[in-house]
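[1] One predicted model, sequence on top.
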Amino acid sequence: MDYPILLIERLKSIYEDAGAAIAILHHGRLLHFENIGFRDLKSGLPVNDETIFPCASLTKAVVPAVVASYVEEGSFTWDTPVKDILQNFHTRDATLHQHMTPVDCLSHRAGMQSSLYWLGSDNNVLISNQNSMNFINDLQRVVPFRNGYLYNNLGYELAVHVLTKMTRTGTRAYFDGGDNVAKTYGTLDDASNVAITPMLSGDNTVGGPGSAMRSCIKDLIKLYASFLAAGKHQLATGETKTPGSPIQQVASLWSSKISMDPISFHETTYALGWARVQTPGPMGAIGLNPDLLSPKPAPYVAREQPSHLVIYHQGSMPGNLAAVNLLPATGGAIIVLTNSLALNDAADWLGQLYSEAYLGVRKRHDYVALAKETVQSALEWHPRLIDELKAGQIRDTQARKASENAGILVNEARTMMIKVFVDDQDSILKLSFQGMDNEIFPLTHYHHDTFTWLVTRNKFARRGRFTNDNAEYFKVNFLPDPKSNKIEHLTWWHNKWLPKAEMFSKEST
């Protein structure tokens, strides 16, 4: 296999000097392995094959595999309504409540809103496990049921979350108690790295089943080799079990459940915890790069080559990016773990680059050019928001006295609280999500009773937040009572799929 070493070195220079672990399997066996950079920039400690990385949404492939074991033993079927499995599932949407199944939860086809406003600064998850079901029951259906793909971490809250039989894999931060754990980094506008709090989902919070796995490349090599071996056996024999393997029902796990791109000439669909693409075709649909390239389409991987089915997934959280591409026909796998939320989805670009090398593609894409293009798009995000806000602003309106807006406001499900207060030190109006000290943002008057909490991109990066939300996400609108003219409500349109902004009602001043 021909590896484009110079191209890889150039791509590494764009990725900067955080850490990465990369492995390639062929016929289920390790073919190539390398480490890039450091697990800890300050100490200069390098990455090795047992360095634990956050895996983010690579977790999603494991959850359906565990659910499959319950299906195999007859506890329920893939088509059993969730309400018959979880008695406290009482979502407000009648269609979801009556008909949603494990397959709908795990294939992102239920049409349920995909809000990420529970993910806050310093990788805090703002909704506790104790409030998890109340949070889920309050979610709205925003696209037609089983008629469209809408990626949603929260569907995985309804699935079994169990990880076993791995020595360097867990679902809680710092679970191993050791020092061979990758520090996590955000990326500033100048492409330098800044240390941020590692991923905390899974620590008694919402979001764990879709993002909480932490693992090392050594364990993931075993995991994906097991998937490939079980898939080879079960798809050849028609059986649902493989002797000695915990991976069951692979035909169900890997089969297409919903189209991700209905206009593609080659298959691009989602299965259960895995995406599928028939090459030549676009990859990386779950990662950050397609939005950074938009409106330009994603590159078709493996042009002018015999077609291959690729089963893949990305993972991204503040502080890490990850990617895995499986090629079942050759027992191949490309695994990439990183410990930085870079200015683009570097793990995805590395995964595609190595996939084309693995397949012997002669007419390869220029991934360095694509990396530069997506970095530039990421840097244009904040100026673009400023322009959008200016375009929609009504000039020369006056704000009411800051103290009139102060109060504790909660949503209808009582899962999210926004505290609005006047800072005694600088007399500035501020908000705090869930009333937390590290969730405080200054409010800037926009027009009338609308304020923004937008700060610089670097400040968001330092706080361990994503930097890809739209302008509406950073607006809050205070609503006065028509009779008293006193502020009684606040609205926040935190998800573009919602038909309108969510209402928060004042409980106290």
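    Structure received. Numbers count the residues shown, from 1 in each chain.

[2] Going by C-alpha atoms from here, please, whenever you check contacts or count neighbours.
    Fine.

[3] By residue count, which helix of this structure is the longest?
    Ranked by residue count and defined by DSSP state H, the top helix of the chain is helix 217-237.

[4] Report the buried residues of that helix.
    Neighbour counts using 16 or more other CA atoms under 10 Å place 217-221, 224-234 of helix 217-237 among the buried residues.

[5] Neighbours of Y117, how many?
    Other residues near Y117 come to 14 when the count uses other CA atoms under 10 Å.

[6] which helices and strands sit right next to the longest helix of the chain?
    Judged by 3 or more CA pairs under 8 Å, 6 or more residues apart in numbering; DSSP states H and E, the packing partners of helix 217-237 are strand 20-26, helix 250-254, strand 332-338.

[7] swap the cut-off to 10 Å and go again
    If you count contacts as 3 or more CA pairs under 10 Å, 6 or more residues apart in numbering; DSSP states H and E, helix 217-237 packs onto strand 20-26, strand 29-36, helix 59-73, helix 250-254, strand 320-327, strand 332-338.

[8] put this beside the first:
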Amino acid sequence: MTSLPHRLDGLRPKIEELMLIAGVSGVSIGVYVEGKANYYANFGYRDVKEKFPITEQTILPICSLTKFFICIALGTIEDILSDRTGMSRGTRYLGSENNMLIAHKETLKFTRYELAGLIIDKVSRLPWSQVVAGIAIRPWGMQRTYTKHSPTSTPNASKEYNVLNEGTPTEIHPVQAGAGSFGGLSGGMFSCVEDLLKAYSTIMTGVNNRGGKQSAIKQLEELISARTRRLHANCSLPGAFSAVTMLPELRVAVVVMSNAQGLEDYADWIHQLVLEEVLDASPRNDYIAAAKTSASATLQWYPKTLEALEKMKSAGNSRPLAEYVGTYWNRKRYLKIDFSLAREGKTLS
């Protein structure tokens, strides 16, 4: 029978086609199967301009996978981390250049994870970033994982990209979330495929030992049961897309990380393609066809958005810039925009 690494290598043409359809620049994949060597496969670049290749050690935003580590730090605070509190959700706090639009003092109005961070700080008397580092990052040997954007001098850190309508990646400002800023607890950590496999394999070892001596996490059996069939997440931010599945009962994990938001749900589909091969599933899904359909629908959204914006403009409704100065809130008052005038030379803009 053909070995699993050889079978996974056979997926390369399909993965490359999915990336081409999505227009993305770099993808890193890791597979953990208990008792076997970890499998890694990497495609494309972490830096498109310099042609630096992406690897399993390339540092990327892990987006909402950050929440996994916050849950580990908390143990279980179900009401706060579920949708039962009535707190709003989403990424409406991000500006056009991945900057934070919401002041730190206003965070409790917007996300339950910021409240979770305050609880961690209060109970432990330490910042949440130090708690996560002490409970998970250091004990699990995650040497390339950060609770905020890695220092600029860090080697093998990826640029971040979005995809233009012609299907080419363009570099964007990196995500500004992280320890010490709003959004850090829900999507501000950075890591690599190699480190994430260390985390997920440790979790599954602990689950299958029912929180025994080999477990690095207290109350692990209360968080995840060994009978849990599947734990899955896929998440994105401008400039990143990640997907992961853990199968505790089978002791299998698949991680896909990338450095761009593409024209379709490519990271999740690549990860499902890999998972089907690991499980030798039958029948198989046609992810290429799904990607083409999704990318086509996304490209239709671009001109529709421009058309809608044009319709919103009222002919002859232009006013002097000074009349726009002020603070504007949306109807539900979770987002505001401050307008002011900046003088450049002798011209107001």
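    Arrived safely, thanks for sending. Every value quoted in this text rests on a predicted model; they were computed, and no experiment measured them.

[9] What would you report as the TM-score here?
    Once superposed, chain against chain, the TM-score is 0.81 (TM-score structural alignment, normalised by the length of structure 2); 320 aligned residues with a CA RMSD of 3.1 Å.

[10] Kindly indicate which of the buried residues of helix 217-237 of structure 1 lies nearest F175 of structure 1.
    Within the buried residues of helix 217-237 of structure 1, the smallest distance to F175 of structure 1 is 15.0 Å, found for D219 (CA to CA).

[11] What lines up with that closest one in structure 2?
    In structure 2, the residue equivalent to D219 of structure 1 is D195, according to TM-score structural alignment.

[12] How much space separates the residue nearest to its match when sequence neighbours are not counted from T170 of structure 2?
    Leaving aside its sequence neighbours, D195 of structure 2 sits nearest to M142 (CA to CA, 6 or more residues apart in numbering; 5.0 Å). Using CA to CA, to the nearest Å, M142 of structure 2 is found at 30 Å from T170 of structure 2.

[13] Against L4 of structure 2, how distant is the residue nearest to D195 of structure 2?
    Look at M142 of structure 2 and L4 of structure 2: by CA to CA, they are 26 Å apart.

[14] and what of A22 of structure 2?
    The separation that A22 of structure 2 has from L4 of structure 2, given CA to CA, amounts to 26 Å.

[15] Please say which of those two ends up with more neighbours.
    Set side by side, A22 of structure 2 and L4 show more neighbours around A22, with 25 against 16, by other CA under 10 Å.

[16] Next up, the contacts around the more buried one.
    By CA atoms under 10 Å, 6 or more residues apart in numbering, the residues touching A22 of structure 2 are 16, 163, 167-169, 260-267, 291-292, 294-295.

[17] mind listing which of those residues are in helices?
    Judged by DSSP H, the contacts of A22 of structure 2 include E16, Y266, A267, A291, K292, S294, A295 as members of helices.

[18] Please identify which pair of the residues you listed lies farthest apart.
    Farthest-apart pair in those is E16 and S294; separation 16.5 Å (CA to CA).

[19] Ends of stretch 179-186 of structure 2, what's the gap?
    With CA to CA as the measure, stretch 179-186 of structure 2 spans 10 Å from end to end.

[20] Equivalent analysis for stretch 337-355 of structure 1, please.
    The stretch stretch 337-355 of structure 1 measures 15 Å between its terminal residues, going by CA to CA.

[21] Which positions in that stretch come out as buried?
    Taking 16+ other CA under 10 Å as the basis for neighbour counts, the residues of stretch 337-355 of structure 1 that come out buried are 337-355.

[22] Check stretch 151-161 of structure 2 too.
    When burial is assessed from 16+ other CA under 10 Å, stretch 151-161 of structure 2 yields the following buried residues: N156, A157, S158, K159, E160, Y161.

[23] next one: stretch 227-241 of structure 2
    When neighbours are counted by 16+ other CA under 10 Å, the buried residues of stretch 227-241 of structure 2 are found to be N234, C235, S236, L237, P238, G239, A240, F241.

[24] With stretch 385-397 of structure 1 instead?
    By neighbour count on 16+ other CA under 10 Å, the buried set for stretch 385-397 of structure 1 is L385, L389.

[25] Please apply the same query to stretch 291-304 of structure 2.
    Of the residues in stretch 291-304 of structure 2, those buried by neighbour count under the rule 16+ other CA under 10 Å are A291, K292, S294, A295, L299.

[26] Among those residues, list the two that are farthest apart in space.
    Farthest pair in these, by CA to CA: A291 and L299, 12.1 Å.

[27] Overlap of the contact sets of the two?
    L263, E264.

[28] now the strands for the stretch 101-250 of structure 1?
    Under the criterion DSSP state E, counting those that start in this stretch, strands of the stretch 101-250 of structure 1 are mapped to 184-187, 193-196, 214-215.

[29] Need the contact partners of the shortest one.
    Spelled out, it's strand 214-215 of structure 1. By CA under 10 Å, 6+ apart, the list of residues contacting strand 214-215 of structure 1 from outside reads 50-56, 58-59, 166-176, 181, 199, 337.

[30] got it, and the first one?
    For strand 184-187 of structure 1, the external contacting residues (CA under 10 Å, 6+ apart) are 15-16, 18-19, 39-41, 53-54, 192-199, 317-320, 338-344, 457-458, 460-466.

[31] So which residues of the stretch 301-450 of structure 1 form helices?
    Taking DSSP state H, counting those that start in this stretch as the test, the helices found in the stretch 301-450 of structure 1 are 346-358, 367-379, 381-392, 402-405.
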